[in-house]
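>>> Requesting a structural model of the entry that follows:
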Amino acid sequence: MEQAPSSKIGKDVGYDALQKYYGKSKAVLKEEGALDRLRQTVRDAMSPRNTRDEFRQLLKADGIDTIFRINPVGRIYGVTFIDHEAGIVADGSMLGKEFSANVFNELYPASAKEERHTVEQHAEQEHEVQNHMANPVSGIVDTLLDLADARAYEEQQRIRQRKRRQNAGRCNFQL
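I've put the predicted structure just below:
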């Protein structure tokens, strides 16, 4: 299947339109109270009595999808929440320290079965990467998507660093 550039599909999916949309999303997330409902719903679902899957199901019932990013040995290194009702996508760290990957790792540690499954998934992904090398077009698309994700993550980290430096500067100034 031949892929068309976004400009052939329409202006609403082009680079400029997406950048404008992302800018609006960032502004909405910075508004006072924008994440309050999401924070409270996640907080209410967090319980050591639940399993990771039960936690996901509780949030799903409230219109929130949860994505755990897990390394090959089963450790959670990131959590993303997608609130379909509010149209918000937020990492746990964006919600606050009590929603960080470390907290979820302690709350929902991987069982031996999950660790085996994760290692098997990692092996499958490596096999898929090798298959993509045989199909260069899909490999290129996947690489571009991974690069876009990495750049977005790096930009988010740069913004956080700037904010930390600004806050540190304010604290030093006030002393």
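>>> drop to CA atoms for contacts and neighbour counts, all remaining ones
Noted.
>>> all strands of this structure, in order?
All strands of the chain, identified by DSSP state E, fall at 64-70, 76-83, 88-91.
>>> Pull out the buried positions in the longest one.
Judged by neighbour count using 16 or more other Cα atoms under 10 Å, the buried positions of strand 76-83 are 76, 78-83.
>>> what's the closest of these to Arg158?
Gly78 (17.5 Å; Cα to Cα).
>>> Asp44: neighbour count?
Close neighbours of Asp44, defined as other Cα atoms under 10 Å, add up to 12.
>>> Check the gap between it and Leu59 for me.
Applying Cα to Cα, to the nearest Å, one obtains 9 Å for the distance of Asp44 from Leu59.
>>> got a list of what Val89 touches?
Neighbour list for Val89: 80-83 [criterion: Cα atoms under 8 Å, 6 or more residues apart in numbering].
>>> ah, wrong one, I meant Asn102
Counting by Cα under 8 Å, 6+ apart, Asn102 makes contact with 76-77.
>>> How many residues are close by Arg160?
13.
>>> circling back to that earlier point, and Leu144, which of the strands of the chain is closest to it?
The nearest among the strands of the chain, by Cα to Cα, is strand 64-70 at 19.6 Å.
>>> which secondary structure elements does the closest one contact?
helix 52-61, strand 76-83 (3 or more Cα pairs under 8 Å, 6 or more residues apart in numbering; DSSP states H and E).
>>> related to what we said a few turns ago, may I see the strands of the chain arranged in CSV, with distance to Gln156 as well?
Formatted as CSV, the strands of the chain follow (distance: least, Cα to Cα, whole Å):
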stretch, distance to Gln156
strand 64-70, 17
strand 76-83, 14
strand 88-91, 11
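>>> looking at those strands, which is closest to Glu106?
strand 76-83 (9.3 Å).
>>> Now show me the structure for the sequence below, then we'll compare the two:
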Amino acid sequence: MKPPREEEIQQDYVEYVVKINRCATVVKGGRRFSFSALVVVGNKNGKVGIGFGKANEVPPAVQKAVKDAKKNSVKLDLCGDTIAHEVIGKFGATEVFMKPAAPGTGVIAGAAVRAIAEAAGIKNILSKAYGSTNPVNLTKAALKGLQSIRSKEQLRRLRGVEIK
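Sure thing, here's the model as predicted:
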């Protein structure tokens, strides 16, 4: 028997169901429905993942999406309870602009980007979505943007200057 992986040991993930979609297939006897779920999971400490699951009922679709999100989770470089610098994430026809905010500002974002920020543990951020507002593309663009954030140490090494 294999030992459980780190994700299976940790049970401190928070789940956010971003979107549930019902699809219909027309068959000889009528319509057959299936469901897809987009879920964001995170440990509120910089680790976050996006998952997509499909099934004939809603609960199994959400379970599959959660499993997929935990499998695809990534670690982000955060600067306290916000991000280190402005960033733009692009995916498909969607662009998400994210900017660090002063303490007490809160998460100013749409539902999809808000789920990513809250799951990652970001408490103060400003964001604006441009282009397509498809929730799947928004979450992927936001995560891509957050992954491109560099830490203060990386910026110091890159520029060759001292950052306070």
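>>> And the TM-score, once the two are fitted together?
Superposed pair, TM-score by TM-score structural alignment, normalised by the length of the second structure: 0.23. Supporting alignment: 68 aligned residues with a Cα RMSD of 5.3 Å.
>>> thinking in terms of the whole chain, how far from its middle is the longest helix along the first structure?
Longest helix in the first structure, counting residues (DSSP state H): helix 136-174. Distance of helix 136-174 of the first structure from its chain centroid, counting by Cα atoms, centre = their mean, to the nearest Å, is 12 Å.
>>> residues of it that come out buried?
Result for helix 136-174 of the first structure [16+ other Cα under 10 Å]: buried residues Gly139.
>>> For it, name the packing helices and strands.
When contacts are defined as 3+ Cα pairs under 8 Å, 6+ apart, helix 136-174 of the first structure packs onto helix 112-134.
>>> Off-centre distance for the helix it packs on?
So, by Cα atoms, centre = their mean, the centroid of helix 112-134 of the first structure is 20 Å from its chain's centroid.
>>> got the buried residues for that helix?
Here helix 112-134 of the first structure shows 115, 118, 122, 132 as buried, counting by 16+ other Cα under 10 Å.
>>> Out of the helices and strands packed on strand 64-70 of the first structure, flag the one nearest Val103 of the first structure.
strand 76-83 (9.4 Å).
>>> gap between the residue lying closest to Lys90 of the second structure once chain neighbours are set aside and Ile88 of the second structure?
Nearest residue to Lys90 of the second structure, sequence neighbours excluded (Cα to Cα, 6 or more residues apart in numbering): Ala141, at 4.8 Å. Going from Ala141 of the second structure to Ile88 of the second structure by Cα to Cα gives 8 Å.
>>> Please enumerate the shared neighbours of those two.
Joint contacts of Ala141 of the second structure and Ile88 (Cα under 8 Å, 6+ apart) are 95-96.
>>> Any idea which of the strands of the first structure gets closest to Leu107 of the first structure?
It's strand 76-83; of these, that one is closest to Leu107 of the first structure (Cα to Cα) at 10.6 Å.
>>> Mind listing residues that contact that closest one?
By Cα under 8 Å, 6+ apart, the surrounding residues in contact with strand 76-83 of the first structure are 38, 63-71, 88-92, 100-102, 104-105.
>>> what distance separates it from the middle of the whole chain?
With Cα atoms, centre = their mean, you get 5 Å for strand 76-83 of the first structure.
>>> Report the inter-axis angle for that strand versus strand 64-70.
Here strand 76-83 of the first structure runs at an angle of 160 degrees relative to strand 64-70 (axes from the mean of the first three to the mean of the last three Cα atoms, to 10 degrees).
>>> sorry, back to before: between Ala141 and Ile88 of the second structure, who's got more neighbours?
The neighbour comparison of Ala141 of the second structure against Ile88 (other Cα under 10 Å) goes to Ala141, with 24 against 19.
>>> and that one, what element?
helix 135-147 (DSSP states H and E).
>>> Just the buried positions in that helix, please.
Neighbour-count burial for helix 135-147 of the second structure flags 135-146 (criterion: 16+ other Cα under 10 Å).
>>> same deal with stretch 63-73 of the second structure?
Going by neighbour count (16+ other Cα under 10 Å), the buried part of stretch 63-73 of the second structure is 63-70, 73.
>>> Lys24 of the first structure: which of the strands of the first structure is closest?
Of all the strands of the first structure, it is strand 88-91 that lies closest to Lys24 of the first structure, at 11.4 Å by Cα to Cα.
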